[in-house]
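In: the following block contains a protein sequence and its predicted model.
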Amino acid sequence: MPERLPCRKSELRTLFLFEKLDDAKLDWLCRNGSVARFKPGDIYREDDLATNFYVLLDGELVISRRTGAEDVEINRTSQVGAYAGAWRTFFGDGVDHTLDNTLRATRPSRLYVLAADKFAAAVREWFPMPLHLLEGLFLGMKNTQRAISQRERLVALGSLSAGLMHELNNPTAAAMRATAAIRERVAGLRRALATIASSGLDSATLAGLATLQEQLLEQLPLVSVATPLDVADREDELTDWLAARGVAGGWRMAPTFAQAGLDADRLDSISRGTGDAAALENVLDWLHHTIDLELSMNEIDDSTTRISTLVTAAQQYTQMDRTPYREVDVHQLLDSTLVMLTHTIGDGVTVVTDFDRSLPAVPAYAAELNQVWTNLITNAVDAMDGHGRLTVRTGRDHDRLLVEIADTGPGIAEAIKDRIFEPFFTTKPVGAGTGLGLDIAWRIVVDKHRGTLSVDSSPGDTRFVVRLPLGPPSERGDG
């Protein structure tokens, strides 16, 4: 417990906070407050409820804030009259009254101490007009910032929705085209089968053709990885072969046979087994429709898989079906954000991911972390003007999980590097940005997750680094 000392109004009068007060008010301060000597150590801790207002009479104080598992010093003073603690209580219920910093005495220090409720009552009674002006300014700024933050989130959501619709439109259109083509292929296949059945081919030949069909369909996935140049060369070869034998529609069959991996030698084998030219053309027509049908079904499968991937990414990004705070795999969040931002990133940016998948899950507000990744990635793409390399890397930094988002843009000028996390600060043209993207990211990472957000920038290499605690506060011993 701190040592109680006499309160002298003559000393209080020397403080800049109280120098204009009359004797009656100074008497009130001494009656309702006290002077105490604190030993070196914590006077209050971050996240405690603000119960007292403190004014330094002599000694030295340090104010620090927790980032991750560490307390980072943000101010050190021996200035008589410096104050801390419950100074915002006079705003009433309009603000949060938990403390956002830790106050520590570095040596024996005397402080004037006034209970929060007494301090609030005195300020409201003694300074009603300045209080109303200050309250309006303070709360007005908070409301403005909240409104603009909400608008920025809505604008970002609208942009992401537009990009998602664009990404969904491509596989949906492909699936619709393939579905329409299947009807035509099935009709052609029925006609080809009827023709082959009446062509008089023996059972051994028909069995061989059925085996060939299965072989071609099985090897289709392997053939799909062939280079475009190899497929084009094979197509030219097959076109010449079919034209030399007078096969009607050979120009139409050649691309399909090339995709299936057929070559001239295989067609020679089919020709020997079918006998006359008419039977050969019927068999080739049947094979063409069979392969075409399989390729169309593969296209539908690829398209629906892409749609499913996009929908899953959207669910993971919004976290609509999850609890707000839970253990999350950061890589799932980064993957879903990159998918959602595909349209925003564009074709001119090469995305490189370097993920340490062995990292454990971390306790976090997943949807809000996705907002951080969105803001940092979007800023990186904007900095590169849509052309360059975006690198997203994860790793472990002692007791923290590290996420690094790097771009090859021009870098951040040294003169503004210290201001980029300030609310409303932006280097973008008027109307192109609110200046809250990095401020929102900072508050989510630092204030809400007790992590750190830093930047290291030079021309061609700008890196924003997020460090998140690997465990909740109770496991880190700082809560």
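Out: Nice, I can see it.

In: when you work out contacts or count neighbours from here on, use the C-alpha atoms and nothing else.
Out: Will do.

In: now the helices for the chain?
Out: 9-12, 23-32, 116-126, 128-197, 203-223, 228-244, 250-260, 264-274, 277-318, 330-340, 342-345, 366-383, 437-442, 473-476 (DSSP state H).

In: same list (the ones you listed) but as TSV, adding mean neighbour count and distance to residue 61.
Out: Below are these laid out as TSV (neighbours: other C-alpha atoms under 10 Å; distance: least, C-alpha to C-alpha, whole Å):
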stretch	mean neighbour count	distance to residue 61
helix 9-12	16	18
helix 23-32	15	22
helix 116-126	16	20
helix 128-197	15	26
helix 203-223	14	70
helix 228-244	16	71
helix 250-260	20	76
helix 264-274	15	88
helix 277-318	19	43
helix 330-340	21	38
helix 342-345	20	48
helix 366-383	21	34
helix 437-442	22	26
helix 473-476	12	25
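
In: looking at those, which is closest to residue 360?
Out: Closest to residue 360 of the helices of the chain, according to C-alpha to C-alpha: helix 330-340, at 8.8 Å.

In: a markdown table for the helices of the chain, including distance to residue 1?
Out: Below are the helices of the chain laid out as a markdown table (distance: least, C-alpha to C-alpha, whole Å):
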| stretch | distance to residue 1 |
| --- | --- |
| helix 9-12 | 23 |
| helix 23-32 | 19 |
| helix 116-126 | 19 |
| helix 128-197 | 33 |
| helix 203-223 | 77 |
| helix 228-244 | 80 |
| helix 250-260 | 84 |
| helix 264-274 | 95 |
| helix 277-318 | 49 |
| helix 330-340 | 44 |
| helix 342-345 | 58 |
| helix 366-383 | 41 |
| helix 437-442 | 37 |
| helix 473-476 | 26 |
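
In: alright, now check it against this:
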Amino acid sequence: MNEQSLEPDELRTLFLFEGLSDEQIGWIAEHGRVETFPQGTTVVREGEPATCFYVLLSGTLRMTRAVRGEEVEMHRSDQRGVYCGATQFFLEKRDEHPYGASVYALTDTAFFLLPAEELAERFRAWFPMSAHLLEGMFLGSRNAQLVIGQRERLLALGALSAGLTHELNNPAAAAVRATSSLRERVAGMRHKLALLARHEIEPGLLEKLIDVQETLVKRVANAPGLTAMQAADREDELTDWLDDHDVADGWDLAPIFVPAGITASDLDEVGGTVGEEFLNAALRWLGYALETETLMGEIEDATTRISKLLAAAKQYSQMDRAPHQWIDVHDGLDSTLVMLSGKIGAGVRVVKEYDRSVPQVPAYAGELNQVWTNLVDNAVAAMEGRGTLTVRTAVENDRVMIEIGDTGHGVPPENRQRIFEPFFTTKPVGDGTGLGLDISWRIVVNRHHGDLRVQSEPGDTRFQVLLPLTEQPHS
């Protein structure tokens, strides 16, 4: 790299220095120097001591930051006068703030350099109030972003936990109720079996009764669904049969037999097998067996539901999975909808328009789940508890497109250019931090080399995420 000086008059052509006094511009000219960097040169490297303040004179620079081990491009510019390097020189404890980004020369470039330590001393002497204000703004903004970011994550975790707890509670409560009822039915079966034994039923007859029981129990899982009117007619028919055969409290058995698909001809078969003497006890035993089978089916359904919910939670959190992998985007979308089902509520209809031919994409699945969470959460909030949430996937050229649509009030035109800015929110004070879409933008655009865009009008807002189908080179 080559070094040279710059005259005060030329310094005044840079917007940073145009308002300085003759004394100040003289100091800048005396202590600064011009350095040139060939194309491809590293100008400064992130994390190294911030020793110099750089002002671009010519050429094009590229600025990057390391994000979880990957270098992500933040900015590139050829505008004369843009600055980089020790941009936090005004801080009192400047040695605690190294270069915050790496800068590369995309073309042959020239920079005007100032020593950061000496510049900081002069700056505080020339502009003491501005120095204090800048330091306060920087530290306040940094602390606010840390606190609000942490709050955002805690709120998201709380909402997801509450939704998952709500979803788990229903099948868990159903399993508890069914288990309690099952205990009563098993006790009843033991009692009826004892009654049959006391009547000294023949072993061969008991075997036939067990065969009939097994045949009828197998029908429970495949019993046809009935309308309320059909079920009532079947119950009346079976009640009449039970009354005709002097079975006590037949009205109590009919509602057990009908859902299991038992007909009057089936009861005729039972009667023909055991005879009138054992009919009452045999039918009671059969009723308990059918109820037991039904209850075990309910327990199986409830525990299966719990297992699926836990699987969705595990998929959402990407537990035990590599951070970067080839993924099916539908898995993450489905698990996010499950995790947010409690917040989505009964008033919002969820429509899935999935193109199942969409190929897998290389991605950080856990981070994309955070994007889906932010977009779905915003969509639900925009609809205020009532509307249609549409989740659509498709292939668009060489990218996968994931679209989250809602029927809410829409994003006003004046806000569409600002919604991805950090801390910008249209929600009431205290309801939103303004970081959700900023985080989503950085995950999609910077982390995955994709695109995030919005189309909106009242009643039809669509956020579209586009992800490349192939591995992208590191920035």
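Out: Nice, thanks for sending it over. Fair warning: this is a prediction, and the values are worked out from it, not measured in the lab.

In: picking that back up, of the helices of the first structure, which is nearest residue 57 of the first structure?
Out: Between the helices of the first structure, helix 9-12 lies closest to residue 57 of the first structure; by C-alpha to C-alpha that is 8.5 Å.

In: could you measure from residue 370 of the second structure over to residue 339 of the second structure?
Out: Counting by C-alpha to C-alpha, to the nearest Å, the gap from residue 370 of the second structure to residue 339 of the second structure is 12 Å.

In: got it, and residue 385 of the second structure?
Out: 17 Å.

In: residue contacts, the one residue sitting closest to the centre of the first structure?
Out: In the first structure, the centroid-proximal residue (C-alpha atoms, centre = their mean) is residue 373; its distance is 2.7 Å. By C-alpha atoms under 8 Å, 6 or more residues apart in numbering, residue 373 of the first structure lies in contact with 334, 337.

In: let's see that with 10 Å instead.
Out: Applying C-alpha atoms under 10 Å, 6 or more residues apart in numbering to residue 373 of the first structure gives the contacts 333-334, 337-338, 379, 392, 403-405, 441, 466.

In: over to residue 440 of the first structure?
Out: Going by C-alpha under 10 Å, 6+ apart, residue 440 of the first structure touches 149, 152-153, 368, 371-372, 375, 421-423, 446.

In: and if you look at residue 210 of the second structure?
Out: 204, 216, 282, 286.

In: residue 356 of the second structure: neighbouring residues, count only.
Out: 11 (other C-alpha atoms under 10 Å).

In: actually residue 445 of the second structure, sorry about that
Out: Neighbours of residue 445 of the second structure (other C-alpha under 10 Å): 17.

In: tell me how far it lies from residue 451 of the second structure.
Out: Between residue 445 of the second structure and residue 451 of the second structure the distance is 5 Å, computed by C-alpha to C-alpha.

In: and for these two, which residues touch both?
Out: 465-467.

In: mind giving me the ChimeraX command for buried ones among those?
Out: The buried residues among those can be selected in ChimeraX (16 or more other C-alpha atoms under 10 Å) with this line:
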select :465,466,467
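
In: narrow the shared contacts of residue 445 and residue 451 of the second structure to those in strands?
Out: 465-467 (DSSP state E).

In: got the contact list for residue 321 of the second structure?
Out: Contacts of residue 321 of the second structure by C-alpha under 10 Å, 6+ apart are 314-315, 365-366.

In: of the residues you listed, which pair is most distant in space?
Out: 314 and 365 (11.9 Å).

In: okay, and the common contacts of residue 370 and residue 339 of the second structure?
Out: residue 316.

In: ok, residue 331 of the second structure to residue 275 of the second structure distance?
Out: Residue 331 of the second structure is 57 Å from residue 275 of the second structure, by C-alpha to C-alpha.

In: now swap in residue 106 of the second structure and tell me
Out: 97 Å.

In: more neighbours: the two, which one.
Out: Legend: neighbour count by other C-alpha under 10 Å for residue 106 of the second structure and residue 275, higher for residue 106 (20 against 14).

In: how close does that one get to residue 37 of the second structure?
Out: Using C-alpha to C-alpha, we find residue 106 of the second structure at a distance of 10 Å from residue 37 of the second structure.

In: joint contacts of these two?
Out: With C-alpha under 10 Å, 6+ apart as the test, residue 106 of the second structure and residue 37 both reach residue 59.

In: quick check: closest non-adjacent residue to residue 297 of the second structure.
Out: residue 221 (7.9 Å; C-alpha to C-alpha, 6 or more residues apart in numbering).

In: for the residue nearest to residue 6 of the second structure when sequence neighbours are not counted, what are its contacts?
Out: Nearest non-adjacent residue to residue 6 of the second structure, counting by C-alpha to C-alpha, 6+ apart: residue 29, 6.1 Å away. By C-alpha under 10 Å, 6+ apart, the residues touching residue 29 of the second structure are 5-11, 112, 114.

In: can you name the two of those that are farthest apart?
Out: By the measure C-alpha to C-alpha, 9 and 114 form the most distant pair in these, at 16.9 Å.

In: in JSON lines: the contacts of residue 29 of the second structure, plus distance to residue 212 of the second structure.
Out: Below are these laid out as JSON lines (distance: C-alpha to C-alpha, whole Å):
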{"residue": "5", "distance to residue 212 of the second structure": "104"}
{"residue": "6", "distance to residue 212 of the second structure": "104"}
{"residue": "7", "distance to residue 212 of the second structure": "107"}
{"residue": "8", "distance to residue 212 of the second structure": "106"}
{"residue": "9", "distance to residue 212 of the second structure": "107"}
{"residue": "10", "distance to residue 212 of the second structure": "104"}
{"residue": "11", "distance to residue 212 of the second structure": "102"}
{"residue": "112", "distance to residue 212 of the second structure": "96"}
{"residue": "114", "distance to residue 212 of the second structure": "96"}
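
In: so which of those comes closest to residue 178 of the second structure?
Out: Closest approach between those and residue 178 of the second structure, by C-alpha to C-alpha: residue 114, at 76.9 Å.

In: quick check: that closest one touching residue 52?
Out: Yes - at 5.5 Å, residue 114 of the second structure and residue 52 qualify as touching, with contact defined as C-alpha atoms under 10 Å.
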